[in-house]
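J.: here's my sequence, what's the structure:
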Amino acid sequence: MPGPRRGRQARDGRTQEHRVAAARRTRRSPKQRRKKALLWTGGVLAFVIVAGSTGAYALYQKFNGNLDTIDVGDAGSKSVAGDGPLNILIIGTDKRTGAGNEGYGDKGSAGHADTNILFHVSEDRTNATAMSIPRDLMTEIPDCTTKQPDGSEKVIPGSQNVRFNISLGQEGRDPGCTMRTVKQVTGLSVDHFMMVDFNAVKTLSTAVGGVKVCLARPVKDPDSHLDLPAGESTIQGEDALAFVRTRHSFGNKSDLDRIKIQQQFIGSMIRQMKSDDTLTNPSKLFKLADAATKALTVDSGIGSINKLTSLAKELGKIDTKNISFVTMPVVDNPAEPEPITVVVDPAKSKQLFAMMRSDTSLTEVKKQEKAAKSKQEAVLEGDRAAPADVRVDVLNGGDIAGAAGATVTWLQNEQGVPKSTNKANAPAKIDRTTLAYAPNQADQARALADMMGLPATALKQGSTDAEGLQAMVLTLGADFDGAGVPITGPATAPDIPKASADKAECAK
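T.: Presented below is the predicted three-dimensional model:
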C-alpha cells in the first residue's frame, strides 16, 4: 500500500497529514474502542476499517478469497445476527501446514481437534464464556454425516470411549463431527466453528507486532523450544507457537496446564488487538486482516467476509472484562491405573453446562440472579388458572427420547392437567425449554410455569389472543432433565478456576 504524498493540499485547505491525524482522533473515540472484535475475528474488524479506503472492492475480493469453508450440514447454521445466544467452537488442529512446521505435530495427520474452545456469547451480547475442552477427554463420538467432494453424503459411524481429539480427522471426520461431539457432551448446540492450524499462531502473533506474556520463572523447554526469561516478554512467530505448545514447563506438566497457558495467550492477544497501537496503524491492520482470513477455515454459514463482518460486530459488543476463560471440569480416568486421560466431572460439569444453557454469565452471576428474579416476579405476577383449565401441547426438542409423552403423563396424573397433549418431536432441537402463549392465556402460563419450574426467560408471550380451544405450546429443550425436575439455571457458579481476558497473569 503506497504511502501518502506529503504536503499535498486538498480543496478544504488541509494537508494529507491533517486528514490522517483527524482520522486517528476519530478512531480513538471510546465508543469505537469498546466495539472491537476478538482473536478469531480480529482480521475481519481490520478489513472493515481498511476497506474504508480506496480500493475497497479489491480488498474485499482478496480477503474473501483467503477464506476456506466446509459445509457441515445441519451441524450449525444459525444466523449470527439472530436472537438468542451464540455458541462458536474454536478448533486448533495439529496439522503441519505452512512453511517451517514440518517438525511439529503428528506426522501425516489430517489434523485432530488438539485445542478446543467452546465460546458461548450471551443473548444480550454483554458477556461470554470461553470453555476449553481437553483433547484427552474420554467420551462418545456420535454418528456423523459428512459432505464428500462430489457432493454426496457419507455417514461415519460413532465411537465409544475414545479421546475427544479424534472427533476430527480420524476416519474422515470433519469439524461438523466435532460440533456434534460437543453437543453430545454438554447438551449445548454449536452454531458455527472456526478452525486454525499451527501456522495461524505464528502469522497472527506476528501481524499484531507480538503478544505480551508473563512467566513466574525462566523456561527453557527442549521439546517445544521455548526459551524465555522470568517476567514479561513479547513473543511472535516461532516463539509464540512454542509458548502455546509447551506442556513440560508449567504446573503438573499436563495438557490441562497447557490449556491455562493457551488461555493466557489468547487473552493477551485480544488485548493487543484492541489496543490503540494496533487499531491506529493501517499497515498493521492490513497485515492482520490478511493473516486472519488466510488462517481461518469456517463453516459455510459464516464463509464470507460479509457474514464474518456481521459476526465481528456481534462479538465486538463484549467488554473484555466480561469474558471468562474456564476449563471443562474433569477428573482422572478411573479406568486407568496411571491415568493419562480424563473424564467429565459429573457434578461440577453439570452445573457449568446448565449455566451456559441458561445463559448465565460467570462474571456477573449475582447481578444476573437479581435481574432474573426481578423479571420472574414481573412475568409471574397475576392470577393462576386452575390445573384443569390449563391447555398445552408438549413437543420434544431435547435429547431425552419420549420426553414429551412422559411430561404429558406427569401433567395429567400428578398435576391434574387433563388438557395436555403429546405432539411428539419438535421441528428442530433447541437448547432451552420455551412456553409460547397468547396474552389471554397468561394465567395458564403462570400456572404451568409453577408446575414445571420454568424460568422467566422460558416464557414467550405472543401479540394476539388465542381463539377457541387453541393451546399453549411447551417445547422441551436440552435443559430438560425429566418430568417433575424444575427447569431453572443453577443459583451459583460452580467452584472451578476461571480467568478474565482483561487481566494478565504470570504462568507458573
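J.: rest of the way, CA atoms for contacts and neighbours
T.: Fine.
J.: just to be sure, residue 116 is in a helix?
T.: No - in this structure, residue 116 is strand, not part of a helix, as judged by DSSP: H, G, I helix; E, B strand; the rest coil.
J.: got the contact list for it?
T.: 89, 90, 91, 92, 132, 133, 134, 135 (C-alpha atoms under 8 Å, 6 or more residues apart in numbering).
J.: mind checking how far it is from residue 254?
T.: Relative to residue 254, residue 116 is positioned 16 Å away (C-alpha to C-alpha, to the nearest Å).
J.: ok, back up a step: redo the contacts of residue 116 as a markdown table? Include secondary structure and distance to residue 191.
T.: What follows is those, written out as a markdown table (DSSP: H, G, I helix; E, B strand; the rest coil; distance: C-alpha to C-alpha, whole Å):
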| residue | secondary structure | distance to residue 191 |
| --- | --- | --- |
| 89 | strand | 8 |
| 90 | strand | 11 |
| 91 | strand | 14 |
| 92 | strand | 17 |
| 132 | strand | 17 |
| 133 | coil | 17 |
| 134 | coil | 20 |
| 135 | coil | 20 |
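J.: out of those, which is nearest to residue 216?
T.: residue 132 (22.8 Å; C-alpha to C-alpha).
J.: wait, that closest one touches residue 257, no?
T.: No - here residue 132 does not reach residue 257: they are 11.4 Å apart, not a contact under C-alpha atoms under 8 Å.
J.: the most centrally placed residue in the chain: what secondary structure?
T.: In the chain, the centroid-proximal residue (C-alpha atoms, centre = their mean) is residue 119; its distance is 1.9 Å. Secondary structure, three-state DSSP: residue 119 is strand.
J.: excluding chain neighbours, what is closest to it?
T.: If you skip the residues right next to it in sequence, residue 119 has residue 130 as its closest partner in space, 4.4 Å away by C-alpha to C-alpha, 6 or more residues apart in numbering.
J.: here is a second sequence; please produce its structure as well for comparison:
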Amino acid sequence: MTEDTKGRGRRATGRRRKPARRRRALVTAAWSAAAVVFLGGAGLGWFYFKLNGNLKTVDIDQALGTDRPANVDNGSMDILVLGSDSRGGANGEYGPDDGGSARSDTAMVVHLYEGHQKASVVSIPRDTMTARPECPVGKGKTDPGGKRRQFNEAYTVGGAACAVKTVEKMSGIRMDHYIEVDFTGFKKIFKKIIDTLGGVEVTTTKPIKDGASHLDLAAGPNKLNGEQALGLVRTRKSVGDGSDLGRIQLQQAFIKALIKQVKSVGVFDNPKRLLDLADAGTKALTTDKGLGDVKSLAGFAQGLQGIDAQDMQMITLPVEADPLDANRVAPLQKESALVWEALLADRPIPAEATANSAGDKGAAGSIVQ
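T.: All right, here's what the predicted structure looks like:
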C-alpha cells in the first residue's frame, strides 16, 4: 500500500499513525508463516537485491480506488493472507487470466492489536457462500458479483483485488496489507523450510493415517519433517467430519506449532539459516505494494519475536451448513457480526461468537496440539 493508505478499515474517519518499524508485527498467520518469519536480518549486499527480485507485488489501491472502508487511527493492523494455486496470469497485477483457472483455498484475516503484542486470526472457509461485490478483472472490465457466490471464487474471478474487496465488504474492515502464497510453487519450498528448521514438533491425541496426503502419524509426540508437515496441512478426509473445516483446524494447530519452533531454534540469531529460509520463502510470495520489498517485510517479521503462540487467538468464521447446498457453508450472521465488530473495535473476539459455529466445533481441532 502507499504511505497514505496504511491505516485500517473502520466505519469512521481519520487516519492511523504510521507504526514504528520496531512495532510492526506478525504477518504470518497462514501458510505464509513459514515464508516470512525469517526475513528479520536479510537486507545486506547482493542478498538484499536477490530477495527483492524474488518478490511479486500487486497494487491493491490502484485496483480498488476509493471504494473501500475508511481508515482510522487506533494502532491496530489487518492483513489478508491468501493461499493460491496460481500467481496470476494475463490480467497482470489485478489477478488471474480470464480462463479462471486460479483458485484460493486458504484465506485468513490477521488482526494485530494495538501495540502488536497479540493477534487474532479468522479463517474464512473456501466454500462459504456470501455476497461478492463488483470487482475489477483487468483490461478495463468488471465482474458484477452477486448476492450468493462461493467465497474462493473471488480470487478466481478477479485475483487479489477481488479477494480483498470481498473480505472488506464482508467485514467492514480495511485490509492494511495483502500476502499471497503460491501453493503450486510452495510445496518444495515449504518442505525445505521445515527441514531447515529441523522439523516441527506436534502432539497428536489420535493416530492420523490419510491416504490422500500420505500422512501416517502415531498418537503422541511427533517431530514432523517437511514431507510430513505438508501432509498434515493438506489432510482432510481422515480427521473430524472430513470437511474443509477440519483441515482449517489442523492448519491452525500447525501454525502455532511452527511459531513455537521458529522461536525455539533461534532463527533470527542464525544468519545462514535466516538467509537460506528467506531466499526459499520469498520466491512463493506476492504482496501488496507496501510490503513489496525486503526492508518492509523484515519489519513485520521482526515483530513476530514478541508474539508467542499463546498470544494468538485463532478461530474459523462462524458458519453453519448452507441451507441450499449441504456441500457449502453459510455465515452465521449474528455471530459473524460479533467477530468483525470486535476486531473493528480492537477487542478480543468474544467466546459467544464461536459457540454455535460448525467451524470451531469439530473434533479435528483437538487431534493436534
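J.: TM-score of the superposition?
T.: Overlay of the two chains. TM-score (TM-score structural alignment, normalised by the length of structure 2): 0.76; 319 aligned residues with a C-alpha RMSD of 3.2 Å.
J.: re the thing from before, quick one, which of residue 132 and residue 257 of structure 1 is more surrounded?
T.: Set residue 132 of structure 1 next to residue 257 and count neighbours by other C-alpha atoms under 10 Å: residue 132 wins out with 23 against 18.
J.: trace that one over to structure 2, please.
T.: Under the alignment (TM-score structural alignment), residue 132 of structure 1 pairs with residue 123 of structure 2.
J.: its match touches residue 318, doesn't it?
T.: No - the pair residue 123 of structure 2 / residue 318 is not scored as a contact, 9.5 Å apart, by C-alpha under 8 Å.
J.: now do the contacts for the closest residue to residue 460 of structure 1 other than its chain neighbours.
T.: Using C-alpha to C-alpha, 6+ apart and skipping the chain neighbours, the partner closest in space to residue 460 of structure 1 is residue 436 (4.7 Å). Residue 436 of structure 1 makes contact with 459, 460, 461, 462, 472, 473, 474 under the criterion C-alpha under 8 Å, 6+ apart.
J.: so which of these belong to strands?
T.: Under the assignment DSSP state E, these contribute 459, 460, 461, 472, 473, 474 to strands.
J.: list just the nearest of those residues to residue 46 of structure 1.
T.: Of these, the one sitting nearest to residue 46 of structure 1 (C-alpha to C-alpha) turns out to be residue 460, at 38.3 Å.
J.: burial measure for that closest one, as a count.
T.: Neighbours of residue 460 of structure 1 (other C-alpha under 10 Å): 16.
J.: how close does it get to residue 444 of structure 1?
T.: For residue 460 of structure 1, the distance to residue 444 of structure 1 - C-alpha to C-alpha - is 13 Å.
J.: can you point out the buried residues in the longest helix along structure 2?
T.: Taking DSSP state H as the criterion, structure 2 has its longest helix at helix 244-264. Across helix 244-264 of structure 2, burial judged by 16 or more other C-alpha atoms under 10 Å covers 244-263.
J.: what's the next helix or strand after that helix aligned against in structure 1?
T.: Scanning forward in sequence from helix 244-264 of structure 2 by DSSP states H and E, the next helix or strand is helix 271-282. Per the alignment by TM-score structural alignment, helix 271-282 of structure 2 matches residues 282-293 in structure 1.
J.: mean per-residue distance, that stretch to structure 2?
T.: Its aligned residues in structure 2 lie a mean 1.9 Å from stretch 282-293 of structure 1 after superposition (mean C-alpha distance after the TM-score superposition for structure 1).
J.: which other residues reach that stretch?
T.: With C-alpha under 8 Å, 6+ apart, stretch 282-293 of structure 1 has contacts from 1, 40-47, 49-50, 63-64, 66-67, 200, 203-204, 207-209, 278-279.
J.: so the match of residue 132 of structure 1 versus residue 248 of structure 2, what's the distance?
T.: 7 Å.
J.: quick one: buried residues of stretch 126-139 of structure 2?
T.: Neighbour-count burial for stretch 126-139 of structure 2 [16+ other C-alpha under 10 Å]: 126-138.
J.: now, the most widely separated pair of the ones in strands among the contacts of residue 436 of structure 1?
T.: Spatially, the most separated pair among these is 461 and 474, at 12.0 Å (C-alpha to C-alpha).
J.: when those two are compared, which one has more neighbours?
T.: Shown here are residue 461 of structure 1 and residue 474; by other C-alpha under 10 Å, residue 474 has more neighbours (26 against 18).
J.: give me the aligned partner of that one over in structure 2.
T.: Using TM-score structural alignment, residue 474 of structure 1 lines up with nothing in structure 2.
J.: distance of residue 474 of structure 1 relative to residue 225 of structure 1?
T.: Using C-alpha to C-alpha, residue 474 of structure 1 is found at 57 Å from residue 225 of structure 1.
J.: hang on, the earlier thing: please name the residues that touch the match of residue 132 of structure 1.
T.: 106, 107, 108, 109, 248, 314, 315, 316, 317 are the contacts of residue 123 of structure 2 under C-alpha under 8 Å, 6+ apart.
J.: residue 113 of structure 2 versus residue 229 of structure 2, what's the distance?
T.: 29 Å.
J.: what about the two, which has more around it?
T.: Counted by other C-alpha under 10 Å, residue 229 of structure 2 and residue 113 do not tie: residue 229 has more neighbours, with 24 against 21.
J.: in what helix or strand does the residue nearest to residue 460 of structure 1 lie?
T.: strand 434-437.
J.: where in structure 2 does that strand align, residue-wise?
T.: Going by TM-score structural alignment: strand 434-437 of structure 1 matches no residues.
J.: and that strand, how far out from the chain middle?
T.: With C-alpha atoms, centre = their mean, to the nearest Å as the basis, strand 434-437 of structure 1 stands 26 Å off its chain's centre.
J.: helices along structure 2, start to end?
T.: According to DSSP H, the helices that structure 2 contains are 33-36, 45-54, 60-64, 153-171, 183-196, 226-234, 244-264, 271-282, 294-303, 333-344.
J.: and the second one, what does it pack onto?
T.: Of the remaining helices and strands, those touching helix 45-54 of structure 2 by 3 or more C-alpha pairs under 8 Å, 6 or more residues apart in numbering; DSSP states H and E are helix 271-282, helix 294-303.
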